[in-house]
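1. Got a predicted model here, sequence first, then my questions.
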Amino acid sequence: MMQDPIFSLHPQLAADSRLLVSLGTSDWLLMNDARFVWLAQVPRSSGAKLLVDLAPDMRAEVRQESDRVVTILQGAFSPDQINVAQIGNVVSQLHIHHVCRFADDALWPKPIWGQTPAQPYTEVEYEARLALLRAQF
């Protein structure tokens, strides 16, 4: 897939996450909330706010990447559920959340957004989670 020459990551996403891996169409970010295995898929397409804004071939590749990552998350963490959602109320740049949910997590069964403040990883925890996830790709 050809890179969008004017794509840049929204500053809020950059502040709230670290790059996990870049795949064919998307950058994958690990969100800085140690309570959840929470990834954000950011298709590298400037100006896109919704999946429908992408060209059909890119949209298909984004969905294939999402399916691949869901399978990786299922194998690595065995969650009770994986929530996949594009919301965009705070950050309008197209990004798709992939959150492993467990029946015993602090917010189950409620959505994680806007309920309580994030609990940032320590540096050691963040690096360990990134390493564990990167080993899956």
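-> Yep, it's here.
2. CA only for contacts and neighbour counts going forward, please
-> OK.
3. host element of the residue most central in space within the chain?
-> For the chain, the residue nearest the mean C-alpha position is Ala40 (1.4 Å; C-alpha atoms, centre = their mean). Under the criterion of DSSP states H and E, Ala40 resides in strand 37-43.
4. Use this one as the comparison:
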Amino acid sequence: MQGRLAGFQLDARLENDSEPLMWLGLCELRVLNDRRWPWLLLVPQRPGVTELHDLTPLDQTMLTFESNLVAQSLKKATGCRKINVASLGNVVPQLHVHVIARNEGDPAWPGPVWGHGMREPYPREELHQFVNKIRSAL
């Protein structure tokens, strides 16, 4: 994976809760380490950015493109019913976008995934299989 942009520092909570998957251009694509939901994170590599409107117009366009690409790939890889895309930033202010595959009957359906139960980390082999499915879909 490419190196991070000079001056960019990934928030420690994102670093601890997710695994790097690949570099897309503007964003580092990461997998949230919670096997209850296929859950990806896009983290724009821009120092000090906390809001979408803090990005330049070009970066906003790139983020939209990369978010759509990841959402389509996640849906293709999982066959899920719905894709949730969100950028909250209440706990981790660094700009990042969640892309989550949802299905009826998942642990939080139809409610939000945030704050629902305890995170269930992937077994290593299962994480590698999921990462490979996403890479193939992209």
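-> Perfect, thanks for sending it. Just so it is clear, the model here is predicted, and its values are computed rather than measured.
5. Overlay them and tell me the TM-score.
-> Here the superposed chains carry a TM-score of 0.94, computed using TM-score structural alignment, normalised by the length of structure 1; 135 aligned residues with a C-alpha RMSD of 1.1 Å.
6. re the thing from before, who are the neighbours of the helix or strand just after the strand holding Ala40 of structure 1, in terms of helices and strands?
-> The element immediately downstream of strand 37-43 of structure 1 (helix or strand, assigned by DSSP H and E) is helix 56-77. With contacts defined as 3 or more C-alpha pairs under 8 Å, 6 or more residues apart in numbering; DSSP states H and E, the packing partners of helix 56-77 of structure 1 are strand 96-101.
7. mean deviation of the strand it packs on from structure 2?
-> With mean C-alpha distance after the TM-score superposition for structure 1, strand 96-101 of structure 1 departs from structure 2 by a mean of 0.3 Å once superposed.
8. now do stretch 66-77 of structure 1
-> Relative to structure 2, stretch 66-77 of structure 1 is 1.2 Å off (mean C-alpha distance after the TM-score superposition for structure 1).
9. which residues in structure 2 does that stretch match up with?
-> Aligned by TM-score structural alignment, stretch 66-77 of structure 1 falls on residues 67-78 of structure 2.
10. Give me the neighbour count for the spatially closest residue to the residue nearest to the centre of structure 1 that is not a sequence neighbour.
-> Among residues not flanking Ala40 of structure 1 along the chain, His97 sits closest, at 4.5 Å (C-alpha to C-alpha, 6 or more residues apart in numbering). Number of residues near His97 of structure 1 (other C-alpha atoms under 10 Å) recorded here: 22.
11. wait, isn't His97 of structure 1 in contact with Leu39?
-> Yes. With contacts counted by C-alpha atoms under 8 Å, His97 of structure 1 reaches Leu39, the gap being 5.9 Å.
12. And the residue nearest to Gln3 of structure 1 when sequence neighbours are not counted, how far from Leu54 of structure 1?
-> Once flanking residues are discounted, Gln3 of structure 1 sits nearest to Arg44: 7.0 Å by C-alpha to C-alpha, 6+ apart. Computed as C-alpha to C-alpha, to the nearest Å, the Arg44 of structure 1 to Leu54 of structure 1 distance reads 10 Å.
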